[in-house]
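Visitor: All I have is the shape, not the residue letters:
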């Protein structure tokens, strides 16, 4: 069955009873779930039906948002070389789109970790509805410190979550330690275009709005910082894909949905629709100028 464990627990408990026990992180990083722990209905009103909250993959003409998100998950599986029955850890699992898809489509045994309590209850319910509850486990906590199920993984994924983790080398060393030899590590993240852009735009008004009003703590590093940390952690870099245009199109589709559902979003949380619109507009304004979005794949080769 789908279960959730608290960050300091050693045994599984029902997702509805999961409690965050990770008190070691700073207040800033703890605040990152202020956005992800919002009412699930809000995300259902502007994301795709799987509630996948990261870039789609628009490499075929006229794809809908839902189709692009399925294409992205197949892209991730391909980059990982995922096979039937593989064991996968998704760090920052969100509303479970990736872990539920990999369990359903690839018969993978999956573990998702997130600090946001609402997400675990939702994932447990969806796993039961999809008939994959025996393949899905979730852990509530922060990856840096959380107790995870024993055993090595064939793959570790971080889609849009490493931005909330201060110590890149620590995070990547832990990811590597959890992988079997030959296992792959997938990171997709929004990055400043280069170090100069980071220096210029890191404290601009729009950046601070996203950091403080939406996500709490976050740091968009240049791609070179991610590559250096991966290599310092002992990984071999396998591939780098530029998904900047894909993310721009994803956000365009999200904006259409926010506008179409603004009244319903406002009924759930007054003021949320214009806040979401401003956040998405800030994100889309930077693509290719100040920011990029990359998929980095690494391998534990030894």
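Guide: Received the coordinates, thanks. Keep in mind that what you see is a predicted model, and the values were worked out from it rather than measured. Numbering: from 1, shown residues only.
Visitor: Could you use CA atoms for every contact and neighbour count after this?
Guide: Will do.
Visitor: if I look at the residue nearest the centre of the chain, how far off is residue 190?
Guide: In the chain, the centroid-proximal residue (CA atoms, centre = their mean) is residue 159; its distance is 3.6 Å. Residue 159 is 10 Å from residue 190, where distance means CA to CA, to the nearest Å.
Visitor: next one: residue 107
Guide: Applying CA to CA to residue 107 and residue 190 gives a distance of 30 Å.
Visitor: The two: which has the busier surroundings?
Guide: residue 190 (27 against 18; other CA atoms under 10 Å).
Visitor: this is the other structure I want to compare:
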């Protein structure tokens, strides 16, 4: 056995012994360590993978798996039971060592400034969303809603929960027939079309994905909605401000904006809104207050294989950015457990149609499928552990009109927006 393998053998055996289920490792020379009857079996093809296993470097191990340096035999759900113990520390905490901490912050600052130009944002969005429409159609719901669902009851199907989420957003925004509504980062058009068809709004959606732009416009034409719905291929920074909107939604978009640009992003939304209008921002947030990405290389894995340019911030940072954009936060709802359940649904659907996915993806199918299966399972586990979260934050552009009690005795004073300042309306059942 190579010297470095002998040096790493003891810490690797100790990690295996501390896992919550029986696991084993097969080394390149055929030697095995760990449980005699494992539920998970790691087959090391390259010494680097064994080093990463001994170190608990989860992101590096994931990369080893995608690149074929490591094989994993067993259920991904079992793997996700083992990951927190394998990692050994809380990945939402930054290093307390001062020098790496400062160097890391400097590197992130340079990265943040260079990764969110219009051209780079477009390229990064397209690298993820334009892999293949047919691939995403295999494991998303029929409306292709690629964001956290809303399980009003635990036994809801994914399709039912996604429709419930779309309706939940529309209710929060108090959409009314004839209002001007814009969905920033509209994806495959689920919310855009739901709002138009069920709430009678004049709806605009934007995306940087060529595939999504083409797909949604075909649906608009097929449904005969051209007079009330439009989909634009456009950067959020370039949205026309000359005709303000009554309501704005942003679902799964803020993760792509970048921390330094969040105040700019919300200031743009402020200018897009009519005074008194509402905005619903639905986005993934960091579980820790200070960490810019998950430690252990997990953030690096997502950056390389899944969402280049993506960045998470804590919900408190999101609220501060909204305030700096002159928006008033009205309501915040955490849907963290809902996203874990959504991701498990997606993984089950992808694994059930893996053969079709290979046909759709072609030459690069193996690497893409390995990356996406780990991404879906790992993200589900991350939401379960609280390493990441999901918040819907409802805000408004105040209209600065404070009515006196005498002029409007039946209304609350100082409302300044289209919001009743209680949650009852969100949960009231309506017919149709």
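Guide: Sure, I can see it. Everything numeric here is computed off the predicted structure, so don't read it as measured data.
Visitor: Once they're superposed, tell me the TM-score.
Guide: Here the TM-score for the pair of chains, by TM-score structural alignment, normalised by the length of structure 1, is 0.87; 277 aligned residues with a CA RMSD of 1.7 Å.
Visitor: Just give the number of residues close to the equivalent of residue 34 of structure 1 over in structure 2.
Guide: Under the alignment defined by TM-score structural alignment, residue 34 of structure 1 corresponds to residue 127 in structure 2. As a burial measure, residue 127 of structure 2 scores 15 neighbours (other CA under 10 Å).
Visitor: contacting residues around the corresponding residue of structure 2 for the residue nearest to the centre of structure 1?
Guide: Aligned by TM-score structural alignment, residue 159 of structure 1 pairs with residue 251 of structure 2. Going by CA atoms under 8 Å, 6 or more residues apart in numbering, residue 251 of structure 2 touches 147, 183-186, 280-283.
Visitor: Recalculate using a threshold of 6 Å.
Guide: Residues counted as contacts of residue 251 of structure 2 (CA atoms under 6 Å, 6 or more residues apart in numbering) are residue 282.
Visitor: swap in residue 299 of structure 2?
Guide: Here residue 299 of structure 2 is in contact with residue 293 (criterion: CA under 6 Å, 6+ apart).
Visitor: counterpart of it in structure 1?
Guide: Matched to structure 1 by TM-score structural alignment, residue 299 of structure 2 sits across from residue 207.
Visitor: Relative to structure 2, what is the average displacement of the helix or strand hosting its match?
Guide: Assigned by DSSP states H and E, residue 207 of structure 1 belongs to helix 205-209. Superposed on structure 2, helix 205-209 of structure 1 shows a mean distance of 1.8 Å to its aligned residues (mean CA distance after the TM-score superposition for structure 1).
Visitor: Isn't residue 248 of structure 2 up against residue 282?
Guide: No - the pair residue 248 of structure 2 / residue 282 is not scored as a contact, 11.2 Å apart, by CA atoms under 6 Å.
Visitor: Just name whatever secondary elements the helix or strand harbouring residue 110 of structure 1 is in contact with.
Guide: Under the criterion of DSSP H and E, residue 110 of structure 1 resides in strand 109-114. Secondary-structure packing of strand 109-114 of structure 1 (3 or more CA pairs under 6 Å, 6 or more residues apart in numbering; DSSP states H and E): strand 87-91, strand 136-140.
Visitor: equivalent range in structure 2 for the first one?
Guide: In this case it means strand 87-91 of structure 1. Going by TM-score structural alignment, strand 87-91 of structure 1 sits over residues 180-184 in structure 2.
Visitor: And for the last one?
Guide: Taken onto structure 2 by TM-score structural alignment, strand 136-140 of structure 1 occupies residues 229-233 there.
Visitor: What is the aligned counterpart of residue 117 of structure 1 in structure 2?
Guide: Alignment note (TM-score structural alignment): residue 117 of structure 1 maps to residue 210 of structure 2.
Visitor: what about residue 248 and residue 282 of structure 2, which has more around it?
Guide: residue 248 (28 against 25).
Visitor: so what's the more buried one up against?
Guide: When contacts are counted by CA under 6 Å, 6+ apart, residue 248 of structure 2 touches 181-182, 279.
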